[in-house]
Structure formats: C-alpha cells, structure tokens
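Student: The following comprises the amino acid sequence and a computationally predicted model.
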Amino acid sequence: MTLATLFVLVIGIQLGRSAANLVAGAGWTWPDANAGAFPSPIGTAFWTSLPRILAGNAGAGLPSPAPDDLAGRGLVWGSIALTELTLLAATIWVGVWAYQRWGPGRMRGMATAAEAEKVLGVTRLRKVAGIVRPDLYGKHASATPAPAQRAAGDLTEQPGPQLGHGLSPWLLDGRRTKEDR
C-alpha cells in the first residue's frame, strides 16, 4: 500500500511537470527513457529528475535538446499541486468504492436490480401467471366465470370489484383478463 501511494505521488510529479510544459507551449514532455546505464520504459531519468522538478526546474531529465518555452517555476509547482490533488481525489474515490465493494461491511449475497427483476419482477410474474393464479390464467380456466349464488338483498350486486376477477384494472394498469387476451 505504501509503495503504491509513493508511486502515485511520483507519477503525479512527472504528470504535473508535463502538464505545465504543455500549458506553457513546450508540448507534452516526459523524462528520457534512454538515459542511464539501464534503459527501460520509465528510465533512470524518471527517478533522478524528481528533486530538480520539485525545485521548479521544468527541463530536468528531459531528452536533449530540451524544448524551448519550458514552464516557469510557479507554473510547475501549481501544476504539480493540481495534479496531486486530482490523483488524491481519484485514489480516495477508488479506495472508497473498493472498500464498499469488497470490504468487511459489504452486502453479501445481494442481487443486482436486473437479477431481482428477472427472478421476482413483473416479467416473471406474467410468465408464471398460470401457476400463480390458475383460476384466472391457467389452461383450464373457464372462459366465463360461473355466476355466484347470492341471496336476496345481498350487497354484492352493487358495481365494483367482482368476485374471481382479482384486483381491479385501475389498480393494475395494463393488466388484461383472459377474455381480453
């Protein structure tokens, strides 16, 4: 963890210097990868130029000849500070995201919204409607429901939800009965 933090800080210093030179008009600059006894993708100039960059030297470790119009000391420091703050914010954001995703307080065994819809949602309920409500949607549901036996003066004759028809259509907008299908 400490090595990763130090590496992010070092990268921020080099990125800040390169951004300062880009703003000043010298173009994107990066330390010379071929400098030193062991050429590598990063190069030894990457590491040896750090103290001079922190002192405000925008041309430290760059390939020869150095470009004209290098950034001034104030622009280098400001650019490094802005770059380090941006990297710090990004690192904190990634750390919080990773902690919430894999840390000890994570929700274990939780389904995503798409998985929950697939198993519990309206789409699946409509698919298995014949099993859930065989009286309404099953293979052998009668086309017309049998009239209910009622006594004289029974209040079920009033308009409203009918027996055997499930919830009212105004509650389940878009739901159709078997006859409507």
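Tutor: All right, it came through fine. Residues are numbered from 1 along each chain as shown.

Student: Could you use CA atoms for every contact and neighbour count after this?
Tutor: Will do.

Student: Look up how far Ile131 lies from the residue located most distally from the centre of the chain.
Tutor: In terms of distance from the mean C-alpha position of the chain, Ala152 ranks first, at 64.3 Å (Cα atoms, centre = their mean). Applying Cα to Cα, to the nearest Å, the value for Ala152 to Ile131 is 36 Å.

Student: Please apply the same query to Pro63.
Tutor: 75 Å.

Student: Pick out the residue closest to the middle of this structure.
Tutor: The chain, centroid-nearest residue using Cα atoms, centre = their mean: Trp97 at 9.2 Å.

Student: what about it, which SS state?
Tutor: Under DSSP: H, G, I helix; E, B strand; the rest coil, Trp97 falls in the helix class.

Student: so Phe46 makes contact with Gly61?
Tutor: Yes: if you go by Cα atoms under 8 Å, Phe46 and Gly61 touch, sitting 6.8 Å apart.

Student: hold the first one in mind and look at this next one:
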Amino acid sequence: MQRERRRDPYPWTREIPVGVALAAGFAIVAGLQLGRSLANLVAGVGWTWPDPDAGKFSSPIGTAFWTSLSGVVTGDSSAGLAQQEVSNGRLAGPSLTWGCLVVTELLVVVVLGWLAIFILQRWGPGRMRGMATSAEAERMLGVARLRKVAGIVRPDLHGKHANPAPTTSVDGLAGRVQRTPGEAAEEPGPQLGRRLSPWLVAGRGTKEKR
C-alpha cells in the first residue's frame, strides 16, 4: 500500500476489458462444443470433437470449431465432425443435444461468475488492502499455531522444563522430610518477641502480667 502511494498507477485502458470479454466469449463457445460432445457421449457414440483438419489450416481448434457453431445451436450433433465419426453410429438427437448444451452453459456461467467475484475481491478496486486473508490469519493465529508455540507462550505450563507442584523441604536432625504446600501452610507463624533482646522480652512479659 505504501508503494502504491509513492508511484503513479498506470491508468486502465481498453486492453484489460477487451481481454476479459474475449476470454469469457471463448469459454461460452467452448461450452457449446463440450455440450455437443457430452450429448454424443451420453448417446453411446463416444467422445466427439470438431475436425481440426477441416478448413484452410490445421490446428488443435481448426475452422470447424467456429463454423459448426450454428449447426450445434440448432441441435445438429454432427456439425463439424469428421466423416468417420459421423458414420460410426447414431449421434445424439436435437433434444438431448439442447439439454446437454444448457447444462454445460450453466456450468460455464457459474465458473465465470465465481472467477469474477474472486478476481474483484483479490485485485479489484474495492479490495481490502493491508488485511490478511482468512487462511493467513488461521495459519498465524489459529489453534494449531497456538498449540505449536505453547511452550514459548506459556513455558510454565507447556515448556519442556515445566516444574510439578512445588514442595517445601525441611532439613532436620533426623533426616530430610518432604512436605506439601498445604502442610507447610499449617506451620505456626513467627512468634511475638522472637529475636528480641532478653531484657525487652522480660519487660514485655511483666507488663502483660499486670
């Protein structure tokens, strides 16, 4: 975001909208050919595709890919196919062809709409700048990340050297005795007059007797 403030953005011209329109148009045309091929596949003929050798030049698409569109739209499932594929069996009828065309075109429209929404949210003018995505936030602040760094965040609870319940040890003449914190809390507190001079303790006791 700071880098965009320091430079002048290149203004959008017609190249990007034209490119998007051409890509969407080609996807719709390819959906028509896929629908016709799907119809022939359902009819039992097998997968068919327009003859790439038809026309003035040979290519993976060929001119039959474009010239057969009018026949495919009218329900002719043999338009643009090679003669060998047409003679192999009975091709799909108009009703089956139209049904498969509708299905494939709906799928194409759904995919194009999803791509458009994704591109606008990711690179569009109204996108959130400087914000992490949900996947990035989950990777950095999710439960898996917190469990992974638990020994660093709370070393007293999840560290390698986390101590058990502390104990109070008392060393006596008879040996060393381990006491729990509860037992240590039951010991009497410091007595009044402890570590005082003898004459102060004697004087305090005399005053209390009076």
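Tutor: Yep, that arrived. What you are looking at is a predicted structure, and each value in this text was computed from that prediction instead of being measured.

Student: Would you mind finding the match for the residue nearest to the centre of the first structure in the second structure?
Tutor: Here Trp97 of the first structure is matched to Phe118 in the second structure, going by TM-score structural alignment.

Student: Its match: what's it in contact with?
Tutor: By Cα atoms under 8 Å, 6 or more residues apart in numbering, the contact list for Phe118 of the second structure is empty.

Student: can you give me the strands in the second structure?
Tutor: Listed in chain order, the strands of the second structure (DSSP state E) span 168-172, 175-179.

Student: list the helices and strands the first one packs on?
Tutor: The helices and strands touching strand 168-172 of the second structure, judged by 3 or more Cα pairs under 8 Å, 6 or more residues apart in numbering; DSSP states H and E, are strand 175-179.

Student: quick one: terminal-to-terminal distance for stretch 121-136 of the first structure?
Tutor: So stretch 121-136 of the first structure: terminal residues 19 Å apart, Cα to Cα.

Student: For it, buried residues please.
Tutor: Gly130, Asp135, Leu136 (16 or more other Cα atoms under 10 Å).

Student: now swap in stretch 106-122 of the second structure and tell me
Tutor: Those would be Val108, Leu112, for stretch 106-122 of the second structure by 16+ other Cα under 10 Å.

Student: Superposed on the first structure, what's the mean shift for it?
Tutor: Stretch 106-122 of the second structure, aligned to the first structure and superposed, deviates on average by 2.4 Å (mean Cα distance after the TM-score superposition for the first structure).

Student: so how far is that stretch from its chain's centroid?
Tutor: 17 Å (Cα atoms, centre = their mean, to the nearest Å).

Student: quick one: contacts for the closest residue to Arg90 of the second structure other than its chain neighbours?
Tutor: The shortest distance from Arg90 of the second structure to any non-neighbouring residue, by Cα to Cα, 6 or more residues apart in numbering, is to Val45 (6.8 Å). Val45 of the second structure makes contact with Asn88, Gly89, Arg90, Leu91, according to Cα under 8 Å, 6+ apart.

Student: which position in the first structure aligns with Val45 of the second structure?
Tutor: So, by TM-score structural alignment, Val45 of the second structure is matched to Ala26.

Student: How about Arg36 of the second structure?
Tutor: Match for Arg36 of the second structure (TM-score structural alignment): Arg17.

Student: And that match, how far from Ala111 of the first structure?
Tutor: 45 Å.

Student: again, but for Gly78 of the first structure
Tutor: Taking Cα to Cα, one finds Gly78 of the first structure at 45 Å from Ala111 of the first structure.
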